[in-house]
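Asker: Here's a sequence, model it:
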Amino acid sequence: METWSLLLDGFATALQPIYLLYALLGVLLGTAVGVLPGIGPAMTVALLLPITYALEPTAAFIVFAGIYYGGMYGGSTTSILLNTPGESASIVTALEGNKMARAGRGAAALATAAIGSFVAGTIATVLLTLLAPTVARLAVSLGPSDYFALMVIAFLTVGALLGDSAWRGMVSLAVGLFIGLIGVDTLTGQSRFTLGIPQLGDGIDVVLVAVGLFALGEALYVGSRLRHGELPIIPITRGWRTWMRRSDWARSWKPWLRGAAIGFPIGSIPAGGADVATFLSYASERSLAKPEYRKQFGKGAIEGVAGPEAANNAAAAGVLVPLLTLGIPTSATAAIILSAFQTYGIAPGPRLFETQSALVWALIASLFIGNALLLVLNLPLVGMWVKLLQIPRPYLYAGILVFAGLGAYAANFTTFDIGVLLVLGVLGFFMRRLGFPVAPLVVGAILGPMAEEQLRKAMQISQGDASYLVHSPFSWVAYGVMIVIIALSLWLKRRRARYEASLPAVDTVAIASLDEQIELHEPHPEVDRGRLSTTALPRVRPDDEGDDLDDSPPSR
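Answerer: Sure thing, here's the model as predicted:
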């Protein structure tokens, strides 16, 4: 009962007119930026992070909740209408949703995506409400060695499992740990890796790391591969009959629920992520569909949009469980959200529900509100989002560079930060060119100093005895769970790879940019011996006109 009373207090705060306005602003901004082609949720959150600097913490995180959910939803519009998913989790939506749009059912695909996101997001947020306080209470009793074990789990799972190439992930993690150690050592007062530059004494701001690697690095990468040409946007037919029919509702409600059940737990574990959840949801719907509906998969089955979109949003809420209760990000987007907490001097973890109770419950309540606003706004405003898709690419990415530069300057109001941003952007560009995942670097830069602090505390308590790191039952359980997570993640990735191989008409390109102008058959350095790295996933290739109703096997 205490949980529900605290949640009601959160609603009392979040339902104030000014905070409702902030929630509306966050949803609008998140969807508007997320709907742009080639911009995924992580880049959306990183790009819009600086706009919250002038707000007080409660207002800032309510805006952030709207941006987070809006950015997650925005990719479905580009996937369905442009055949260009903004992230790996939207690939399945592009596969089935674009086929529905080409058959004149784009409105139904967008509607089932929006409603499914609302249903699954609401269910997942209820589970977050129930689980987060319990996990936080258990985490209060943990010691330094236990926290260090949790961070080792985050390092190894995120570094080794994000992508098919484990060594690339670990190299990216090592670079992130190096960046996190730059600055003055708080224990000895000695400068580390500052190269004699006084401005580096305080370290590199995590906001610069996030914006530089995601926004600037992505813009440089896409700009280097940009091609001229018009975007083939599929128009939306007006009229109520073009929306979901009774049969569509009957075929969609079970996938919505199953997607929520699959997405939330997978989103909660390290290296699970929304992309794994969406592929598992798609596989489940394909196997559970009635024979007459199973034939439509690959040609525009509505279950292939409803289930994965629900799993996508449920996984987004699942990511917040370890983030709020343990302070451990399990995805790139979660790492950027953690940096937002640190900007306000707030440390997510077991004490968060005690020290910042009003803030965290207002944030959870705003997730419910933002999810409802997302549904109310996006169904009637689809036409406006379609207009945004027509922004010329040079203007779009020039705007991203401008906002990234302004955000870097606003962090500390020094021109030195703009130079750091440029260096990080160039680093992000070359990482994408060479196929190195960016998420482990961000996680290493944020968690590295925290892991060092916990390790030093453990060594001080044990007077230098390294066996203290594995002395508690929790640490044994944690390392055992890590082995299980790695084994489970490898099995899930192999399962996903089998379904990727069975998907019709796909080409291997970089999901990191997913720019429509990239030549489909251009060799990409992220493809290693025919296998897909963490940022190299299939993009759906439009079939020839008239193939939508063809019952013949799909061409490769």
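
Asker: rest of the way, CA atoms for contacts and neighbours
Answerer: Will do.

Asker: Can you classify residue 539 by secondary structure?
Answerer: The three-state label for residue 539, taken from DSSP: H, G, I helix; E, B strand; the rest coil, comes out as strand.

Asker: Now for it: which residues touch it?
Answerer: With contact set as CA atoms under 8 Å, 6 or more residues apart in numbering, residue 539 has these partners: 83-85, 91, 94, 506-509, 511, 514.

Asker: Redo those as TSV? Include secondary structure, distance to residue 247 and neighbour count.
Answerer: Formatted as TSV, the contacts of residue 539 follow (DSSP: H, G, I helix; E, B strand; the rest coil; distance: CA to CA, whole Å; neighbours: other CA atoms under 10 Å):
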residue	secondary structure	distance to residue 247	neighbour count
83	coil	25	30
84	coil	27	29
85	coil	27	36
91	helix	25	28
94	helix	22	30
506	strand	29	20
507	strand	32	15
508	strand	34	21
509	strand	35	26
511	coil	33	24
514	coil	33	25
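
Asker: Pull the distance from stretch 313-324 to the chain's centre.
Answerer: Computed by CA atoms, centre = their mean, to the nearest Å, the chain-centroid distance of stretch 313-324 equals 10 Å.

Asker: want to put them side by side, so please do this one too:
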Amino acid sequence: MDSFYSLAQGFSTALEPHNLMWAFVGTFLGTAIGVLPGIGPALTIALLLPVTVNVDPTGAFIMFAGIFYGAMYGGSTTSILLNTPGESGSMMTALEGNKMARNGRGAAALATAAIGSFVAGTIATVGVTFLAPPIAELAFIFKPQDYFALMVLAFMSVSVVMGTSRLRGFIALFLGLALGLIGIDGQTGVSRLAFGLPDLLDGVDMTVVLVSLFAVGEALYVASRFAFAPPHLNPISGGLWMTREDWKRSWKPWLRGTALGFPIGALPAGGAEIPTFLSYTIERKLTRHPEDFGTGAIEGVAGPEAANNAAAAGVLVPLLTLGLPTSATAAILLAAFQNYGLQPGPLLFINSGDLVWGLIASLYVGNIMLLILNLPLVGLWVRLLLIPRPYLYAGILIFSLVGIWGVSNSWLDLVLMFTIGCLGYVMRVYDFPIAPVLIGLILGPMAETQFRRALAIGQGDPLTLVSTPLSAVLIAISFAILIVPYLLRKMNARTHETRTSSVDSVGEKNSDGAAS
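Answerer: Prediction:
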């Protein structure tokens, strides 16, 4: 009953005219940037952080949530009509959606994506509503060693799962940890990695790093690989509504995609890629129309899109209840909370209940807005792709410079933005993941604080880090994430060698028998 009462209070906040305006702005912007390849919700929220300093926290986070949700949907439009996913979570949608568009069924693909996003987003938001408060209450029993073990798990999972190489993932993580150490040590008062520069004693501003890695690095990357060929748009044909057969084939994939996306999105490094891939695989196995897969199966659009949007809601559960970001966008949202002097976690529901429940209620409102916006305005979103990229990314760079200068009025921050932006470009070129840098930068200082507290309580005994059942389990899982993939590869290699040697020996015996 407490959740129902709190949600009702949240709706009274979310339905205020100025908050409805922020929700509309967020969903509109989110859909627009989701359509544009390379410009995701992380970049957009990072760019808006300096601008929204004077906006009240509730309105700002309602807008950020709208951007997050809108971008998850917007990527499906270009996936279907252009075979160009605007977001990584929309990659699987492109497989069948673009085939449907080429066959003249682009409207049905866009409709099932929009309705599936609405269904999954609404169901997943119900999950956030009723699961977040009890998880937040459980967090009160966490001890320092439990929090430290939880952050170690986040470090390990993000570094191992994201990117093409574990080595690159750990290099990115340690880079973020190093950036987080810059400034004055809160417990000893000693200056660390400041190199005698007074402006660095307060540490590196989070907004500078976010804007540098996403805006500057991405702009340099696109500029170095700019393609002059105009995009080829598939026509939207067949009306805006699905047939009865399309509805029949879509509703089960919507529910299955939601069931996959929400829990996986809540896991560290779960993201949207894993549940969308699993959803596509499951729908391909369960379909009664296997002949359509590869030529335009509507189940291959409905399931992954539902999983994509449900995963977006799942990300909010560990962020709001434990202060644990599980994706790059969640890390930027955590930075936004900290910019307003708020720390996500169990106390957030007590100290800032109006903000949290207003944010959760706005997710319901935003889902309805997305459905209303996206069905009739698909043609408008696709036309955004005709904006020349030089103009688009030049505008992003100028916006970044003005935003950073407006926040700090510091030349050092501009130099840092350029330097870290060049580093972001190098990481992009050599396929280093960005998320571990952000996770290390944000969670590194928090992990250090909990580590020191745990050792202080245990009088310096390192075994205190695994002295509680929860911390021992989390540390064990962390090591398993690190070691098990290596062991599995070794076992597979040995199995392959054994099979190869046995086949060779059989071949030699057969040749000897034939010779005799």
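
Asker: List just the nearest of the contacts of residue 539 of the first structure to residue 34 of the first structure.
Answerer: The nearest member of the contacts of residue 539 of the first structure to residue 34 of the first structure, counting by CA to CA, is residue 85 at 10.5 Å.

Asker: what's the distance between the closest one and residue 92 of the first structure?
Answerer: Using CA to CA, to the nearest Å, one obtains 9 Å as the distance from residue 85 of the first structure to residue 92 of the first structure.

Asker: Excluding covalently adjacent residues, which one is nearest to the equivalent of residue 353 of the first structure over in the second structure?
Answerer: By TM-score structural alignment, residue 353 of the first structure lines up with residue 349 in the second structure. With sequence-adjacent residues excluded and distances taken as CA to CA, 6 or more residues apart in numbering, residue 349 of the second structure is closest to residue 356, at 6.5 Å.

Asker: So which residues of the stretch 151-300 of the first structure form helices?
Answerer: For the stretch 151-300 of the first structure, the helices defined by DSSP state H, counting those that start in this stretch occupy 166-181, 206-210, 217-224, 246-268, 273-288, 291-294.

Asker: To residue 341 of the first structure, which of these lies closest?
Answerer: helix 206-210 (10.6 Å).

Asker: which other residues reach the closest one?
Answerer: Residues from elsewhere that reach helix 206-210 of the first structure, judged by CA under 8 Å, 6+ apart: 46, 49, 336, 339-340, 343, 408, 411, 417, 420-421, 424, 442, 445-446.

Asker: With the second structure overlaid, report how far that helix is off on average.
Answerer: Taken against the second structure, helix 206-210 of the first structure registers an average deviation of 1.4 Å after superposition, with mean CA distance after the TM-score superposition for the first structure.

Asker: Which stretch of the second structure lines up against that helix?
Answerer: When helix 206-210 of the first structure is compared against the second structure (TM-score structural alignment), it corresponds to residues 206-210.

Asker: And stretch 466-476 of the first structure, by the same measure?
Answerer: Residue correspondence for stretch 466-476 of the first structure in the second structure, counting by TM-score structural alignment: residues 462-472.

Asker: What's the end-to-end length of that stretch?
Answerer: Per CA to CA, stretch 462-472 of the second structure runs 12 Å from first to last residue.

Asker: Just the residues contacting it, thanks.
Answerer: Taking CA under 8 Å, 6+ apart as the rule, stretch 462-472 of the second structure contacts 145-150, 451, 454-455, 458, 475.

Asker: Mind jotting down where the helices sit in the stretch 451-556 of the first structure?
Answerer: Using DSSP H, counting those that start in this stretch, the helices found in the stretch 451-556 of the first structure span residues 473-502.

Asker: which ones are touching the most centrally placed residue in the first structure?
Answerer: With distances taken as CA atoms, centre = their mean, the residue of the first structure nearest its centroid is residue 333 (4.3 Å). The contact partners of residue 333 of the first structure, taken as CA under 8 Å, 6+ apart, are 41-42, 45.

Asker: which one among those residues gets closest to residue 502 of the first structure?
Answerer: Of all those, residue 502 of the first structure sits closest to residue 41, with 26.7 Å by CA to CA.

Asker: All the strands of the first structure, in order from the start?
Answerer: 183-184, 191-192, 506-510, 536-540 (DSSP state E).

Asker: can you put the ones you listed in TSV and add distance to residue 214 of the first structure?
Answerer: Listed next are the strands of the first structure as TSV, based on distance: least, CA to CA, whole Å:
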stretch	distance to residue 214 of the first structure
strand 183-184	23
strand 191-192	26
strand 506-510	14
strand 536-540	16
